[in-house]
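J.: the following comprises the amino acid sequence and a computationally predicted model.
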Amino acid sequence: MTQTGGSPPIRVFLVDDHVVVRRGMRAFFDMLDDIEVLGEAPDGQSALDQLAVSAHDDKLPDVVLMDLLMPRLDGIAATRAIKKLYPHVEVVALTSFSEAERVHSALEAGAAGYLLKDAEADQVVAAVRAANRGQVHLDPAVARKLTRSLVAPQRTATVLTPREREILVLVAQGKSNRDIADALVISERTARTHVSNVLSKLDLASRTQAALWAVREGLVAGP
């Protein structure tokens, strides 16, 4: 797995209170040319402390892999803090199936997606690469569970223009702003504006919530 176009490696930071999990992920990422592990932390507070130092040195990660259930400061609170302090850093939540309900809070906090802890290594890599591209990556099993339980906003797709409905479908398919711009022959800036308008009109906080909402409303097929 080599880098393409000479792009710099994706910088990843690992947050999990189980050292075996962190070592396993680091060992796998170390075999890849396009991903570099910048550091790791055993809990959310330690992660924030280390990221503050990284920000001072202008060496923030591109993607944080975040366990949700940890001592001191859990992954949800840490995700919320990271997205507030460093909006361009993407967070992918790691959860066990029994903790799926926590993912609602993680998405509201700004997580770009989530994985089950027993996901195959290639799924973890896919999630990191997708988050780095600004795309949504959902574990299908948890997505189905969440879609059934998602609390519906009081708004429907009728508030969207035909173009905004197109945008929503593309977001739900995991397309980045660049992908949307290419598909609809518009500028990336216009695509970004459309996405923001869709989220605002539907009272949703993230692209991931938009994807789940579109599945529940039947605009796209579920995972």
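T.: Great, that's in hand. Numbers count the residues shown, from 1 in each chain.
J.: CA only for contacts and neighbour counts going forward, please
T.: Will do.
J.: nearest spatial neighbour of Arg26, chain-adjacent residues omitted?
T.: Closest residue to Arg26 apart from its sequence neighbours, by C-alpha to C-alpha, 6 or more residues apart in numbering: Val37 at 6.6 Å.
J.: the one you found looks like it's in a helix, true?
T.: No. Judged by DSSP: H, G, I helix; E, B strand; the rest coil, Val37 forms no part of a helix; its state is strand.
J.: within the helices and strands, which one has the closest residue to Ala109 other than its chain neighbours?
T.: Distances taken as C-alpha to C-alpha, 6+ apart place Arg80 nearest to Ala109, at 4.5 Å, with adjacent residues excluded. Following DSSP states H and E, one finds Arg80 within helix 75-85.
J.: right, and the helix or strand after that helix?
T.: Scanning onward from helix 75-85 (DSSP H and E), the first element met is strand 90-95.
J.: quick revisit: surely the residue nearest to Ala109 and Ala93 touch.
T.: No. In this structure, Arg80 is not within contact of Ala93 by C-alpha atoms under 8 Å, at 11.7 Å.
J.: by contact count, what packs against the host helix or strand of Ala211?
T.: Counting by DSSP H and E, the element that carries Ala211 is helix 207-216. Applying 3 or more C-alpha pairs under 8 Å, 6 or more residues apart in numbering; DSSP states H and E, we find helix 207-216 packed against helix 102-109, helix 140-149, helix 162-172.
J.: quick check, Gly44 in contact with Val15.
T.: Yes. Applying C-alpha under 8 Å as the test, Gly44 and Val15 come out as touching, 7.0 Å apart.
J.: okay, pairing it with this:
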Amino acid sequence: MVQKGYTQIGPGLSSAVFQRPASPPSTERAVDWELLTPRERDIVGWIVQGASNREIAQALYISEKTVKNNITNILSRLNLRDRTQLAIVALQQGLGGKQL
């Protein structure tokens, strides 16, 4: 069968592939919100509400660049990939729309 272009998989590999968990790993993680400054916690609250960088900047009377820098710091401190993951984690921990 290998000569006809098929691939042969050993029993160890095939059992590892076909015995994967049916559900994806949980994205829930514990986050220490105290690592953030009050301003950064304000920004997280706006992100959870779906605000853009421009909207956050206007609401907080700061530049868009400052918002971007704050978001970079937030993601780094909390070890998160992006603002979407940040919003998901905040919502999972019951922080949606609340002051952090």
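T.: Structure's in. What do you need? A quick note: this is a predicted structure, and the numbers were derived from the prediction, not measured.
J.: overlay them and tell me the TM-score.
T.: The TM-score (TM-score structural alignment, normalised by the length of the second structure) is 0.67; 76 aligned residues with a C-alpha RMSD of 2.0 Å.
J.: before we move on, back to that, quick check: neighbours shared by Arg80 and Ala93 of the first structure?
T.: Ala106 (C-alpha atoms under 8 Å, 6 or more residues apart in numbering).
J.: who has more neighbours out of these two?
T.: More crowded of Arg80 of the first structure and Ala93, by other C-alpha atoms under 10 Å: Ala93, with 28 against 20.
J.: now the more buried one. Nearest residue, chain neighbours left out?
T.: Leaving aside its sequence neighbours, Ala93 of the first structure sits nearest to Tyr114 (C-alpha to C-alpha, 6+ apart; 4.4 Å).
J.: what distance do you get for Leu91 of the second structure to Asn79 of the second structure?
T.: 16 Å (C-alpha to C-alpha, to the nearest Å).
J.: thinking the residue nearest to Arg26 of the first structure is in contact with Arg23, fair?
T.: No. Contact between Val37 of the first structure and Arg23 fails when scored by C-alpha under 8 Å: they sit 10.9 Å apart.
J.: these two: who's more crowded?
T.: The residue with more neighbours, out of Val37 of the first structure and Arg23, is Val37; 19 against 13, by other C-alpha under 10 Å.
J.: map the more buried one across to the second structure for me.
T.: In the second structure, nothing lines up with Val37 of the first structure, judged by TM-score structural alignment.
J.: repeat that for Ser206 of the first structure.
T.: Per TM-score structural alignment, Ser206 of the first structure is aligned with Asp82.
J.: show me the contacts for its match.
T.: By C-alpha under 8 Å, 6+ apart, the neighbours of Asp82 of the second structure are Leu75.
J.: now it: how far from Ser14 of the second structure?
T.: Asp82 of the second structure is 34 Å from Ser14 of the second structure, by C-alpha to C-alpha.
J.: A strand includes Leu219 of the first structure, no?
T.: No. Leu219 of the first structure sits outside any strand when classified using three-state DSSP, being coil.
J.: what about the residue in the first structure sticking out farthest from the centre, distance to Ala55 of the first structure?
T.: Farthest-out residue of the first structure from its mean C-alpha position, per C-alpha atoms, centre = their mean: Thr158, at 27.0 Å. Separation of Thr158 of the first structure from Ala55 of the first structure (C-alpha to C-alpha) stands at 42 Å.
J.: same thing with Lys84 of the first structure?
T.: 13 Å.
J.: same check, this time on Glu166 of the first structure
T.: 37 Å.
J.: so which of the two has more stuff around it?
T.: Glu166 (16 against 13).
J.: aligned counterpart of that one in the second structure, please.
T.: Match for Glu166 of the first structure (TM-score structural alignment): Asp42.
J.: can you check Ser46 of the first structure too?
T.: In the second structure, Ser46 of the first structure lands on no residue (TM-score structural alignment).
J.: check which helix or strand covers Ser46 of the first structure.
T.: Residue-wise, Ser46 of the first structure maps onto helix 44-56 under DSSP H and E.
J.: which strands or helices does that helix pack on?
T.: Counting contacts by 3+ C-alpha pairs under 8 Å, 6+ apart, helix 44-56 of the first structure packs against strand 35-41, helix 75-85.
J.: how about 10 Å then?
T.: Contacts defined by 3 or more C-alpha pairs under 10 Å, 6 or more residues apart in numbering; DSSP states H and E place helix 44-56 of the first structure against strand 10-15, strand 35-41, strand 63-67, helix 75-85.
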